[in-house]
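Engineer: Below is the sequence, then the predicted model.
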Amino acid sequence: MENNTNKKTNNNISTENKTNADESKKKKIRFISKDSIKDLAIWLTVSLGLFLILEYLSRKSSFEKVQLFIKDNTYATVINILLILGITGIIFFFKHKKAVLWIISFLILGLGIVSRMILEFRGMPVAFMDLYALQDGLSIASRFINAKMIMIAIVIIAFFVIGLVFMWKLDKKSQRFNGISNIIAWVLSILVFVVSIGPIKAKGIMHNIGWDVQAAYELNGFVYSILDSYFGYLRKPPEGYSKEAIAKIREEVDKKAAEDKRTIKKGKDVPNVVMVQLEGFMDPTKIPNVNLSIDPLPNFRKLAEKNTSGYMNVPTTGGGTARTEFEVITGNNFDNLLSGEIPYTSIVKEKTSNSLATALKKQGFTAHALHNFKGNFYNRNKGFKNLGYDTFTSVEYMNGLEYTALNWPKDYVLTDYMKKALDSTKGKDFITTVSVQGHSSYPMEKVNEDYPCKITGNIDEKYKNQLYYYCEQVREMDEFVKQFNDMLLQRKKETGEDTIVLYYGDHMPYLDYLYDGEEYLNRYKSPYTYFATFDIPKEENAITDSFQAGTELLKLGGVEYGPIEKLHAYLRNDKDYLKKVQLVEYDILFGEKYYLKDNEIQKKNTIKMGIDDIKINSAKAKGDILTVEGQNFTARSFVCLNEKMLETKMESPSKLTAKLNGELKKGDTITVKQLGDHDAELSSIKEFKIK
């Protein structure tokens, strides 16, 4: 019996030793093995496949363009493949390699698909800076996403989950490390990239094109471009930046300013200065192979024939309104900023900077901004504040709104609110107005049969439908231009005040006909012209770039230049003009502000939301309904009782009703808040106390 027991014990020990030996053998890391060769092959194949798919997506599903990229941009091709290898190579540190690779691949491809969708909607791919405007993008996503897209997304997510479960099971018996050779291969891919990228960039083979994001992606490849849009966020002083260099530029500017014989208007002769940015505005009669039954732009065309007009280079196409807006307002060249940057969400979100508003306020102007869309979209409420504006009237402060078939606010309403801005002060006013009516997307199905401008021509029906809708929007925008001009002429008769206006388009509209295949028109040029209630000279080729627009506006109006406008006015023909602009721009936006004199530096600023004062005159409760009467309420006015927001309905601009959750008591406080996008508070009025 004892011998049998010993036998069993010995057998158990032998089995345990064998198991330990097997586990020890299993845990031993080899330099290379069959499994490591398989892992290496999967890694290389998937990474190469990801590269090809991403480039295919970013080049609008054109294999021909992918082939040309690989052939003509060999260095960029290698760099992008190395980057993908570097990202996917982390699988060698996981046991479930296939599952991790599946997750990484889906994330990368998901980014590529999203970028392609955004490219279709606005003409520019995704960049790191879009994260700063993610909420804004999601808030208008419903205008672009349809049921078919949602169904496709659900199918893709289901496919991902099923595939992940399958891959996880495949890796059930895998080891964390199958071979040192794979780790070495991964490290080598990173080292080759690090060693190569510097010389390649130094030779200009791969470089950033700040004003043309899509061109940068096509030149440099998708993965590199999207990562570069992040690392470029770490700003560095431009070559040659120093206190002495900036002082020399300012000395040169001041010397030429002293020699300028330009007539500057004084006193009552100084005009109000207005800039009107027209969303997605262009001349549809310039589109080839298309016939229009009427001219949709008779008023703009009449202005262009009489006054200085033309086309200026803008830093965006199809979308990215705030980029052109920022160039015009500040005089800064977007070439010196980051790919896809939205300055309101990055540069002037938290800090002040100089602009036309700050320059004209030094001369006694009051600065107003108007926009018939959401006040905190693109962080405009913070951006305008930090650029020196005194008031900002966004759609949350407007009544009398009309809407397009796609629910964009029409521009007619802007005339009334620009008049209110002009009438709100006794002195001179500077107004920046940003319209929204012409915003994309443009429907491929006909939305109305009664638009007066009919479209004919040898183009697809879907393109005709887009043009049909678009032409109606620009026709009404053109009527708005006339409406505003007529108001200014009438106002001059009543007040004697002169006004000069710059009208310009922010970017080319994203019409598929202009972006699919052949490029019919320059995608980075927008029309501009002027109107004035007094005689202004007509000049040829006055503006080449949108960052020069403000300078030309002040020149034609006989208004004194600000410090940035002086730079453009006096050094524009200098051979090193753009380099000097770059140095001064960096100095003012990110540097030590050596260029600015003490009284020119923008200090902390306050801004009033809306022109009209919102007031509460009385508050009464009947049953569970609270009625608040007052002045200048809008659809975005919300009643708050003791700081708690109530369900509110605007009955009229002088009356709000809200649903109470209990009785109204003596000492309760009522206020009205204006809420913007995502129900963010834009402003709140003084509390009204129940007596």
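Structural biologist: Yep, that arrived.

Engineer: drop to CA atoms for contacts and neighbour counts, all remaining ones
Structural biologist: Will do.

Engineer: residue boundaries of the strands in the stretch 151-300 of the chain?
Structural biologist: Taking DSSP state E, counting those that start in this stretch as the criterion, the stretch 151-300 of the chain contains strands spanning 272-278, 291-292.

Engineer: which secondary structure elements does the lengthiest helix in the chain contact?
Structural biologist: Secondary structure assigned by DSSP state H gives helix 461-495 as the longest helix of the chain. Applying 3 or more CA pairs under 8 Å, 6 or more residues apart in numbering; DSSP states H and E, one finds that helix 461-495 contacts helix 298-306, helix 413-423, strand 455-456.

Engineer: how much distance is there from the helix or strand that comes right after the longest one to the middle of the chain?
Structural biologist: Spelled out, it's helix 413-423. Sequence order places strand 429-434 as the next helix or strand after helix 413-423, per DSSP states H and E. How far strand 429-434 lies from its chain's middle: 20 Å, per CA atoms, centre = their mean, to the nearest Å.

Engineer: likewise stretch 50-60?
Structural biologist: 23 Å.

Engineer: Kindly tell me how buried residue 245 is, as a neighbour count.
Structural biologist: For residue 245, the count of nearby residues is 15 (other CA atoms under 10 Å).

Engineer: try this one side by side with the last:
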Amino acid sequence: MLRRGFLGSLLAAVVASVLLQASTLGLFSIRWLGDQLIFGVGFYVDTLVIWLFLGLLWAVLGRLWWSIGVVFALVLAVGVATLVKIQFREEPVYPSDVDFLREPGFLTSMVSPTLLVVAVAAVVGVVVGGVLLGRRMARRYPRPRWRDLRRPHAWLLAGSRVLVGVVALLLLAQAGHFNQPGNLWRSMYEVRGEHWRYWNQKTNYRSNGFIGGFLFNMPVDAMAKPKDYDAARMDEIADRYERLAARTNAGRTGSLADTNVVIVLSESFSDPTELQGFDLEHDPIPRTRARMAGTTSGHMLSQMYGGGTANMEFETLTGQSLGLFRPQMLSPYQMLVPEQADYPSAVGWFRGQGHDAIAIHPYRVGMYKREQVYERFGFQSFIHDTTIGETDTIDDNPYISDDSAFDEVITQIDEHERPLMVNLVTMQNHIPVDDNYDDPIGVSGTGDKRIGQYARGLEHTDEALDEFLDTLEKKPEKTIVLFYGDHLPGIYDSTIKHENAGISLYRTPFFIWSSEPGHNRPRTIPTTSPAFFLPLLYDVADAPVPPYLALLGKLHEHVTALQQGRMLDPSGERVEESDLDDETAQLLADLRLVQFDFSIGDRRAVDRMWPGAVVKKP
């Protein structure tokens, strides 16, 4: 009986492992076979992990088929979640995604009710099926009852279950420390060398096994401590960039002290006319395009396709790059900022310059732990879906319109005597976009109706944004606006994705506009990362910068875009860190030290590099 259980549980683990690999859509491709079965051992170690987990359940429940049912139910749930996430965001499920379980409303809005019902029914069916099958197998192969066993045999059976459970638990507990030096499981995955492809997590899971990729993304310190990090080194860096800031500011005559600063992250705002594979009936964003032509503008390099909103917001507000964090730092909003009492950001800096700081996001406060993050940054108020003045929507779009969001900014400006720093994150163009509007823009070359729906949403944004800027221009107080899209929507099929290889699916428009006459001069910026937005904003205002923004601005002259696994020079060409010239390498090394110091270091340089950036609690 034990032999049958041993073989049956191992076979179940193999099947479960295959199903998880299948959820990444890479199963049995030539590359998958090579990476996981020949050059690497991902599939084998994945199977071992599942088998140990199954053994732990068996030891606890005492029923093999029940345990198999639970394992397959979990595999089914995780597999479906991965399929859905890959469809929309081109990435698998991560450990940090457990936070989204606290927002069931958001999850249900992303998945069709039919799929959700089918998935839940399937999970329940697998568990019930396991129980029923277990009962049938028990009649065919009856388990010995405790009272029928001799005492030595009973003790032996009980001891075996305890031993299996304890050993499995201890081994599985090691998985929680996967990224620690000398970890047993990581050593097993790397027995034939490292194959981690963190710059593309979908490929990472396919190359190292689903569970291997999942464990690779377990929580870890945001950055490794640089070897030369100490008080003397940070003083040296602060001295260097205080001098640079002084040289930069010598010729500047502008100021933001009496100017409203409005940062607008426009959800899923992009330019679909730049993509190949389909044609729209007309340009959905002509007004935005005209604004871009008359001021500082360009393209932002998004971290990912179909998602990553909070990460782009983090980079914009902190000037810190995801590309300098460890690859496991998938979401600083979820994994880093809430764990600290406060955090350096533009919020504190502008408050120190006399601004009131307001965050506006017309959606639930719990998404990406924004409520905690905004409190750590130092925002004085957070306006969300239940506190915003207008909650208008357009046609059947469930999200609050951009027009209502912009009106809230105008209201806040009117009600405050002091200049404002406003961070607005919109929701109107968030997916799903199916049947949102009664009059989608016509599209040819593809049968996907979502593109026309999405384009109509962009047109509504285009109109609302233009009216918003017109209103600001007529007001007596000065305002500067940074507007950017965070990523493309996850609506394009594989054909369109194939036709737009490279960075086409990762580029979104941005511009910096000022209501002050003479500040809007045409200037096209090379493809950039949002971490460099703040120095660009100060360039438009011709305002003096603190040393930290001077460092960012100087690096931006050499490296315009920096994301995990990707670095672009001013010509838009990809460059490797090992190929950087000495000056650029020094700038990047300095920024890495400053980012460590600001994020998880001792903050030795914050007061000199970015005075007031940390808002201390009273």
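Structural biologist: Here it is on my side, so go on. Nothing here was measured: the structure is a model prediction, and the numbers come from that model.

Engineer: sorry, back to before: relative to residue 476 of the first structure, which of the strands of the stretch 151-300 of the first structure is closest?
Structural biologist: Across the strands of the stretch 151-300 of the first structure, residue 476 of the first structure has its closest neighbour in strand 272-278 (11.4 Å, CA to CA).

Engineer: Ok, which of the strands of the stretch 151-300 of the first structure comes nearest residue 111 of the first structure?
Structural biologist: strand 272-278 (31.3 Å).

Engineer: And that closest one, how far out from the chain middle?
Structural biologist: With CA atoms, centre = their mean as the basis, strand 272-278 of the first structure stands 21 Å off its chain's centre.

Engineer: Aligned counterpart of residue 389 of the second structure in the first structure, please.
Structural biologist: Correspondence of residue 389 of the second structure to the first structure, assessed by TM-score structural alignment: residue 399.

Engineer: what do you get for residue 101 of the second structure?
Structural biologist: Checking TM-score structural alignment: residue 101 of the second structure goes with residue 134.

Engineer: Following superposition onto the second structure, what is the mean distance for whatever helix or strand its match lives in?
Structural biologist: Assigned by DSSP H and E, residue 134 of the first structure belongs to helix 134-139. Once fitted to the second structure, helix 134-139 of the first structure is off its aligned match by 3.1 Å on average (mean CA distance after the TM-score superposition for the first structure).

Engineer: for that helix, which positions count as buried?
Structural biologist: residue 136 (16 or more other CA atoms under 10 Å).

Engineer: now stretch 503-512 of the second structure
Structural biologist: 504, 505, 506, 507, 508, 509, 510, 511, 512.

Engineer: Can you tell me how far the match of residue 101 of the second structure is from residue 435 of the first structure?
Structural biologist: 22 Å (CA to CA, to the nearest Å).

Engineer: Now do the contacts for the corresponding residue of the first structure for residue 273 of the second structure.
Structural biologist: Aligning on TM-score structural alignment places residue 273 of the second structure opposite residue 285 in the first structure. Residue 285 of the first structure makes contact with 291, 292, 295 under the criterion CA atoms under 8 Å, 6 or more residues apart in numbering.
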